[in-house]
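**Q** Give me a 3D structure for the following:
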Amino acid sequence: MLRPRRRGIASVNAEVRDGIVPAAGALAKTRDEGPAESGANYRFVALIIASALFMEFVDATVLATALPTMARDFSVRPQEMSVALTSYLLALAIFIPASGSLADRFGSRTVFRTAILLFVLGSLACGQSRSLEMMVASRFLQGVGGAMMIPVGRLVLLRSVAKRDMVNAMSWLLVPALIGPILGPPLGGFIVTYLDWRWIFYINLPMGALGFWLVGRYIANIREDEPGRFDTPGFILSGLSLGCLLFGFEMVSRPGESVMAGVLVAIGLIAGIFYVRHARNREGAILDLELLRDPTFRLSVIAGSITRITQGAQPFLLPLMMQVGLGFTAAKSGTITVATAIGSLAMKSFAQRVLRRFGFRRALIWNGVIATGGYAICGLFGPAWPTWAMFAVLVLCGFFMSFQFTAYNTIAYDGVDKQHMSRATAFYSTFQQLMLSLGICVAAMALHLAMIANGNSAPTLRDFSVAFWVVTAISLTATIWNLRFSRDAGSEISGHVECEETSEERRSAA
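**A** A predicted model of the protein is given here:
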């Protein structure tokens, strides 16, 4: 457990309605370990939070399907549209670190509703974009809103749920977020094929209005009594570092901009070094490096980050591969790529049982290899592959990768006390989104280098295959870190009998 800081305890300054969150007394009695009992309707809270996240997942999957069409309208090459994805994820990486401090100061409900409003305004601006530059700026505004939705929503749930219900709660949280990707690809393909791609952003408006109302009606305004000073220097340094690194990596894939890319990467590294020096000497740094002292949290961050390179690359590479490399229509591409979301949704009923049977460590090791290997098979797709075979492979990819991230997202907080939870969710979400962004950058870079090596002016199927194998090879190295998890890591969460017996034996021996 992490060492507590001198901070005020969290207060719930809104009514506890119908058992949605535990009573204040229950929270106070278990401040360091979390609530002893979950609220009667904690699943409803998870679904409300997920209704806002639903917009983000629909938006991301719809946009990926529409990238080739948008590239033609903006008169740019398809691979250059990666900046439209990167700018959104860049905003997440920059502003997510501030989300925990903002939630502590102003309350989770206030920050959540503001985030939804910003996301909706950004969606409206995206629909009005007439150039790639305007699209990039509008996506950045969307990202500012999204940066606060993800960790603040997770924070509300973590402060409301007992450990034994954590896997179940996380699964409920992800249900609408998984329905979004199921609807996204075919919806995007339909809109691009039969309507105007701008409608993929306009559909966020009614969803945003619904989420705004639900959050205001049912979510408690959890905040700290003494939130402390906002780490302005840390926010500037971390934002400068993350921003320069991401755009530097993204520019590597553009011809003639290698010098500028090198300059940005160098500035990002220097700013990162200065941030580390700053954080070591400051209590309450915006990205709290002391969290990494907890081995379970540290391993989840490292292994999960490496694995997310493949997850970030997939929505960029797969639609382009099918439309540019295989010549599929946007509608057909969307129909096939929906398979990953179907697999993800199917997994949710198995997560708790698998973790109880095998424990976190063994599940993460073996499932990680299977999940990453599944996406490597995508590099073998070709004209001879029947549609049903591609669909089946992607269903399995979605199934195993979804399990992997459910496990990472749950076990990360096993050793984090409630006083550090807001900073832990901000820290974890920052690296989560950073690596998703890096996955796009690595995929675009690998695709560009493959084109150069093969002497192609436009990407071919062989170039896409190389890009898939590069990102999956990187993610496969997460196995090294999965092996370092303790055998009884997360045993209280998973209920793994063997782990519990091992822990009891160790305590008896001690």
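
**Q** alpha carbons only for contacts and neighbour counts from here, please
**A** Noted.

**Q** Of all the residues in the one helix or strand Gly234 maps to, which ones are buried?
**A** Using DSSP states H and E, Gly234 maps to helix 232-251. For helix 232-251, the neighbour count (16 or more other CA atoms under 10 Å) marks 234-235, 237-251 as buried.

**Q** before we move on, what about stretch 444-459?
**A** By 16+ other CA under 10 Å, the buried positions in stretch 444-459 come out as 444-451, 459.

**Q** Can you pull out the residues in contact with it?
**A** Under the contact criterion CA atoms under 8 Å, 6 or more residues apart in numbering, stretch 444-459 has outside partners 79, 82, 249-250, 252-254, 324-325, 460, 463-464, 466-467, 470.

**Q** Would you list the buried entries among those?
**A** Buried residues within these, counting neighbours by 16+ other CA under 10 Å: 79, 82, 249-250, 252-253, 324-325, 460, 463-464, 466-467, 470.

**Q** list the contacts for Ser429?
**A** Residues in contact with Ser429 (CA under 8 Å, 6+ apart) are 96-97, 150-151.

**Q** Apply 10 Å and report the result again.
**A** By CA atoms under 10 Å, 6 or more residues apart in numbering, Ser429 lies in contact with 92-93, 96-97, 99, 147-148, 150-152, 154, 301, 409, 423, 435.

**Q** Could you give the secondary structure assignment for it?
**A** At Ser429, secondary structure determined by DSSP: H, G, I helix; E, B strand; the rest coil is helix.

**Q** Would you double-check that Glu226 falls in a helix?
**A** No. Read with three-state DSSP, Glu226 is coil and lies in no helix.

**Q** For burial, what's the neighbour tally of it?
**A** Look at Glu226: counted by other CA atoms under 10 Å, it has 14 neighbours.

**Q** can you tell me which of the contacts of stretch 444-459 are in strands?
**A** Among the contacts of stretch 444-459, no member falls in strands (DSSP state E).

**Q** Now the second one, please; I'll put the structures next to each other:
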Amino acid sequence: MNKESTHTALLWIVATGFFMQALDTTIVNTALPSIARSLGVPALAMQPIVVAYTLTMALLTPASGWLADRFGTRRVYFIAILLFVIGSLCCSSAHTLSQLIIARVLQGVGGSMLLPIGRLAVLRTITGEQYVSALALISVAGQVGPILGPTLGGWFVQAFSWHWIFLINVPIGAVGLIAVSRYLPDGASRDAPRFDLTGCAMLSLCMVACSLAIDVPMRTHRVDWSVGLFVLGVAAALAYVLYARRASHPLFRLGLFREPNFSVGLLGNLICRIGSSAVPFLVPLMLQLQLGYTPLHSGLMMLPSALAGTIAKRWIAPLIRRFGYEAFLLVNTLIVGGSIVAFALFSHGTPLAVEIAVLALFGAANSMQFAAMNSVTLKDLSIADAGSGNSLFSMVQMLAIGLGVSIGGGLVNLFTDQWGSAALGFRLSFVCVGVITLVSALVFRRIDKEPARPVPLPTRAAQR
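**A** The predicted structure follows:
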């Protein structure tokens, strides 16, 4: 096989891995009520299966590059796909919620390595102008996954059973395993740098403790546990700061935070994504549990949001060139937060056209929001800090998704128990998560102003 054919095969392997990861992030949401009925648990108790997956990915993302350097790209990518497939099989055969959560953790272990290692293989194999085209192809796979996910999940549930939302990964993964063995370069290095296991453990403890500090009181009303977990999370973060000051090669240099826009962008991303990440979880639940939509119908209702988001990506560069990052993010954050609050108005009497319009508005504004705030966060990092900054940024993104699902689902349960009305619970929850997103506008006001200059191409992180 010639060099060009090998490059093409490599791109399809990485794109397929990204597609599986992106698909699995969204395909589950429309199936949650059906899974809950099958497992005999309330639908609003299903957020742990989403949180377990995203939190696992957040914890293991920093180690993916080191694993590829130490043990070889081909070997680690093969194991990643294998774990993802085994995790998918375990998910489909789960008989209890606890079993499904454990299987999702296994799936997340494999999923956490699919994109970072695949992107690393492309970077090492394809250079120059071809690299930009290669990333474009891979990003398309990441966009198609969220577009197909909700509808495909609803169709599988309605036509077959919820088990197929996980079983679909098996044939795709099997083909991927064969292709990886044949086409992916090895890439092992005897000079791989030492991985900062101590620093990674501290940050992992911080993220897990803070996530549980939010999730536990929402489901068990144990405020004392929440306070204790939050204190543990803060203590772990402070311990990492003290450790990173002395360590010669910490996982993330503290110097990253001396770049003002990185610090502001990281905090703004976290707050904004908490609100917007609750939407893909809450909307299908509301449509099925409160408005009586079928799984397929609720999945189709998510299409306007995904399609509008894909179309709107082309608007971001000219808008930022004209108005600048600060003005754009301030206005667009208000649109994103306002559209989330507007979901509270959905009822049996809401015209279908209005529902579609609100979903499309949210999808377009949210897509541009991700591209803008991701770009402003990473654009001023030095070449030496770019990889480390992007890795930390990816961790924060995944953490925010888990927090958004925990907070959104927990608020619905809290308000439903308080007021005795699930419909009111959903409405108040959308208002709350919308307000959380609106708060991030105050953070983005602190972006450093600078003279107008060409807007850089969005990084891969901007696709989410």
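
**Q** List the TM-score for the superposed pair.
**A** The TM-score (TM-score structural alignment, normalised by the length of structure 2) is 0.87; 456 aligned residues with a CA RMSD of 3.1 Å.

**Q** got a list of what the counterpart of Gly343 of structure 1 in structure 2 touches?
**A** Gly343 of structure 1 maps onto Ala308 in structure 2 when the alignment is built from TM-score structural alignment. Residues in contact with Ala308 of structure 2 (CA under 10 Å, 6+ apart) are 359-367.

**Q** mind running it again at 6 Å?
**A** For Ala308 of structure 2, the contacting residues are 360, 363-364, by CA atoms under 6 Å, 6 or more residues apart in numbering.

**Q** Which position in structure 2 pairs with Gln404 of structure 1?
**A** Counting by TM-score structural alignment, Gln404 of structure 1 corresponds to Gln369 in structure 2.

**Q** do the same with Leu117 of structure 1
**A** Aligned partner of Leu117 of structure 1 by TM-score structural alignment: Leu82.

**Q** next structured bit after whichever strand or helix holds that match?
**A** Per DSSP H and E: Leu82 of structure 2 is located in helix 73-92. As assigned by DSSP H and E, the chain's next helix or strand after helix 73-92 of structure 2 is helix 97-125.

**Q** So which elements touch that next one?
**A** Applying 3 or more CA pairs under 6 Å, 6 or more residues apart in numbering; DSSP states H and E, we find helix 97-125 of structure 2 packed against helix 3-27, helix 47-71, helix 73-92.

**Q** Out of those, flag the one nearest Ile147 of structure 2.
**A** helix 3-27 (8.3 Å; CA to CA).

**Q** Let me see the residues that make contact with that closest one.
**A** By CA under 6 Å, 6+ apart, helix 3-27 of structure 2 touches 111, 114-115, 118, 138, 141-142, 145-146, 149-150, 153.

**Q** The corresponding residue of structure 2 for Thr387 of structure 1: what's it in contact with?
**A** Using TM-score structural alignment as the criterion, the counterpart of Thr387 of structure 1 in structure 2 is Leu352. Leu352 of structure 2 sits next to no residue when contact means CA under 6 Å, 6+ apart.

**Q** Which residues does stretch 125-140 of structure 2 contact?
**A** The contact list for stretch 125-140 of structure 2 (CA under 6 Å, 6+ apart) reads Ala15.

**Q** ok, and for it, which residues are buried?
**A** By neighbour count with 16+ other CA under 10 Å, stretch 125-140 of structure 2 contains the buried residues 126, 134-135, 138-139.

**Q** Let me know the closest of these to Asn169 of structure 2.
**A** Among these, Ile138 lies closest to Asn169 of structure 2 (CA to CA), at 18.0 Å.

**Q** how close does that closest one get to Ala94 of structure 2?
**A** To Ala94 of structure 2, Ile138 of structure 2 is 32 Å away according to CA to CA, to the nearest Å.

**Q** coming back round to it: how big is the offset of the helix holding Gly234 of structure 1 relative to structure 2?
**A** Compared with structure 2 after fitting, helix 232-251 of structure 1 has a mean deviation of 1.8 Å; criterion: mean CA distance after the TM-score superposition for structure 1.

**Q** So which elements touch that helix?
**A** helix 258-280.

**Q** roughly how far out does the helix it packs on sit from the chain middle?
**A** Offset of helix 258-280 of structure 1 from its chain centre (CA atoms, centre = their mean, to the nearest Å): 23 Å.

**Q** again, but for stretch 349-365 of structure 2
**A** Chain-centre distance of stretch 349-365 of structure 2: 23 Å, with CA atoms, centre = their mean.

**Q** Over to stretch 409-429 of structure 2?
**A** The answer for stretch 409-429 of structure 2 is 25 Å, by CA atoms, centre = their mean.

**Q** can you check stretch 218-233 of structure 2 too?
**A** How far stretch 218-233 of structure 2 lies from its chain's middle: 24 Å, per CA atoms, centre = their mean.

**Q** can you check stretch 209-217 of structure 2 too?
**A** 18 Å.

**Q** residues in structure 1 aligned with that stretch?
**A** Using TM-score structural alignment, the residues of structure 1 aligned to stretch 209-217 of structure 2 are 244-252.

**Q** Repeat that for stretch 100-113 of structure 2.
**A** Mapped onto structure 1 using TM-score structural alignment, stretch 100-113 of structure 2 covers residues 135-148.

**Q** Centre-most residue in structure 2?
**A** The centre of structure 2 sits closest to Met398, judged by CA atoms, centre = their mean, with a distance of 4.7 Å.

**Q** My read is that it contacts Ala58, right?
**A** Yes. Using CA atoms under 6 Å, Met398 of structure 2 is in contact with Ala58, at 5.2 Å.

**Q** Give me the mean distance between the host helix or strand of the match of Gly343 of structure 1 and structure 1.
**A** Using DSSP H and E, Ala308 of structure 2 sits within helix 303-312. Here helix 303-312 of structure 2, set against structure 1 after superposition, deviates by a mean of 1.6 Å using mean CA distance after the TM-score superposition for structure 1.
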